[in-house]
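> What follows is a protein structure lacking sequence information:
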């Protein structure tokens, strides 16, 4: 079985979610090759994870990347093209699948090989069920962050530079300038600790307790859609169906009920702590630790106790 992995970068490093794809290939016992565009130094770094790398020196806009990956898929004829669950991947992966008439599976949280065939598992209907999908022919697959572990360094598998002709006609949109809101510096997808708040906190002043606990733990702040709509924090912190899909080591859910619109974005968390005064709250069904009580009374205690632990 042959797999291609698109390793996405931010110009300075390879994204952790993309590097997890290396572990996915090893779990399938497949022959994997990583693809990196635009930064040769990062290609050398990824090769140290024991996977051969194809490096292409070209632009990294969506149109160009779509053409680059389409050409390599045509040349290599892999069984699988794997991408991490990022905004960029969600843009280019369906284009590649549609352009080349390939199978496409998104938000994959599990892959198992049975009788030489790969079965892809993904949540459906807001995460209330899991569906198992088999694809005939080459499949373009987007894998949810945190599904596989980060790879460990191994022997250097080497880098092959490849030159591709990118017709000017394929680039139909060009980024002239970018302006980032200060909120866009938050990186929920890569965070190991996330403290999220919901409407149960009551007001923006109480929501600051969530921010303080996240700061003490060295984590990031998440939020439900109601908290965003009430203006307590900017939209880039939203976790859920219409927000970010996250998979931290620790997820602390504060004053949120556990509606599927939110939990579908955080069920990949390794350990979940939930705080809610309603003992019937759905969030407790998926929590590893359930704390029943007033979140605005419990959070100050947690903050002080965590400070004591950090001070030791």
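The structure has been received and is ready for your questions. On a predicted model such as this, the values are computed, not experimentally measured, just so you know.

> alpha carbons only for contacts and neighbour counts from here, please
OK.

> What is the burial count for residue 42?
18 (other C-alpha atoms under 10 Å).

> Tell me the secondary structure at it.
With DSSP: H, G, I helix; E, B strand; the rest coil as the basis, residue 42 sits in helix.

> Next up, the contacts around it.
With contact taken as C-alpha atoms under 8 Å, 6 or more residues apart in numbering, residue 42 is in contact with 12, 13, 14, 36.

> Relative to residue 102, how far out is the second one?
Put plainly, it is residue 13. Separation of residue 13 from residue 102 (C-alpha to C-alpha, to the nearest Å): 30 Å.

> Next: the third one.
Applying C-alpha to C-alpha, the value for residue 14 to residue 102 is 26 Å.

> Kindly report the same for the last one.
Distance, residue 36 to residue 102, by C-alpha to C-alpha: 22 Å.

> Neighbour count for these two, which is higher?
Legend: neighbour count by other C-alpha under 10 Å for residue 36 and residue 102, higher for residue 36 (24 against 16).

> for comparison:
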């Protein structure tokens, strides 16, 4: 059976949910193995066996404490070159999108990006800003696959432990040119945008930044993340880290609230794979209603407070 690697993505010592989603996909492709890269991360490896991972390769070195493109590319390219897995699954996050194509280029491998499905031996991915779906097949013996978070079912924990193989990779002088001086963190009690099950996003229809309080109140009732359209971000109402869309973050929540958002194609490209889309807009011709599962034509300043209050009562 072909070996399929899952590159574990972790943050502050915690494995991110997308890793377990990739393990679920990998189990359909072959014998599941994993790779953990970082500093102080070896304790993450054994527990992966409970999710069906047979072997975990661990590269735990002080130089890998902070992510840099060159170092992760070096480590993964060397490991893949040595062990020759058939498929390597990498999360289609900001970090994964950064190093995955570099690993593919260094090894001369093909890459299928932003996979959202797997059907009859073919990978499914959106094209033309999400307006169509393409089927792609990895015909070579090896390939890099990047997987969109929140689209595959995460595997549940069972029994078992994984075989842990510790490796050391000699980093070259050129790999050490990037130096991380500081990591700026945004502290929030709300879920991380790309992993949230529910997202409440606001757009230009909010009229001014202070009115994002309406979005935040609704999000807090639902335990949701807060997002924003490009128009709201360009206006300075929200930091770019909140932006959902082709030039922002790609999300796939169970429920996506688009409030005061017209539905420009670049925004739809970032949230079109949401399971359920709820649109609130006073313009009945707004493009967002073409993709919405539920739509409310009305003034958001009247609709959202009532919706928030009714949901608060229902969830109390």
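That came in fine, so what should we check first? In this text, all values refer to a predicted model and were calculated from it rather than measured experimentally.

> Per the alignment, residue 313 of structure 2 pairs with which residue of structure 1?
In structure 1, the residue matched to residue 313 of structure 2 (TM-score structural alignment) is residue 308.

> Kindly state which residue of structure 1 is aligned to residue 77 of structure 2.
That one, residue 77 of structure 2, aligns with residue 70 by TM-score structural alignment.

> How many residues are close by the closest residue to its match other than its chain neighbours?
Spatial nearest neighbour of residue 70 of structure 1, chain neighbours left out: residue 96 (5.9 Å); criterion: C-alpha to C-alpha, 6 or more residues apart in numbering. Neighbour count for residue 96 of structure 1, taken as other C-alpha under 10 Å: 23.

> Which residue range of structure 2 does the host helix or strand of residue 96 of structure 1 align onto?
Per DSSP states H and E: residue 96 of structure 1 is located in helix 87-100. Matched against structure 2 by TM-score structural alignment, helix 87-100 of structure 1 falls on residues 94-107.

> cool, stretch 286-299 of structure 1 as well?
Counting by TM-score structural alignment, stretch 286-299 of structure 1 corresponds to 291-304 in structure 2.

> Would you mark the buried spots in that stretch?
292, 295, 296, 300, 303, 304 (16 or more other C-alpha atoms under 10 Å).

> Which residues are in contact with the fourth one?
Under the criterion of C-alpha under 8 Å, 6+ apart, the contact partners of residue 300 of structure 2 comprise 205, 206, 259, 260, 280, 281, 282.

> Please, where are all the strands along the stretch 151-300 of structure 1?
159-161, 193-197, 220-223, 250-254, 271-276, 289-292 (DSSP state E, counting those that start in this stretch).

> What's the first helix or strand after the helix or strand where the match of residue 77 of structure 2 lies?
Per DSSP H and E: residue 70 of structure 1 is located in helix 62-76. Using DSSP H and E, the next helix or strand after helix 62-76 of structure 1 towards the C-terminus is strand 80-84.

> What are the contacting residues of that following strand?
Against strand 80-84 of structure 1 from outside (C-alpha under 8 Å, 6+ apart): 2-8, 17-18, 21, 73, 89, 93, 138-145.

> Please enumerate the helices of the stretch 151-300 of structure 1.
For the stretch 151-300 of structure 1, helices defined by DSSP state H, counting those that start in this stretch occupy the ranges 204-217, 225-229, 260-263, 295-311.

> what angle sits between the longest one and strand 250-254?
By that I understand helix 295-311 of structure 1. Interaxial angle, helix 295-311 of structure 1 versus strand 250-254 (axes from the mean of the first three to the mean of the last three C-alpha atoms, to 10 degrees): 150 degrees.

> now helix 295-311 of structure 1: how far from the chain's centre is it?
29 Å (C-alpha atoms, centre = their mean, to the nearest Å).

> Between helix 204-217 and it, find me the angle.
Using the same axes, to 10 degrees: helix 295-311 of structure 1 against helix 204-217 is 20 degrees.

> any idea of the angle helix 295-311 of structure 1 forms with strand 271-276?
140 degrees.

> Test my guess that residue 298 of structure 2 contacts residue 279.
No - under the criterion of C-alpha atoms under 8 Å, residue 298 of structure 2 is not in contact with residue 279, lying 10.1 Å apart.

> Show me what counts as buried in stretch 117-134 of structure 2.
In stretch 117-134 of structure 2, counting by 16+ other C-alpha under 10 Å, buried: 117, 118, 123, 124, 125, 126, 129, 130.

> Which helix or which strand is home to the fourth one?
Per DSSP H and E: residue 124 of structure 2 is located in strand 122-127.

> now for residue 209 of structure 2: what does it line up with in structure 1?
Counting by TM-score structural alignment, the partner of residue 209 of structure 2 is residue 204.
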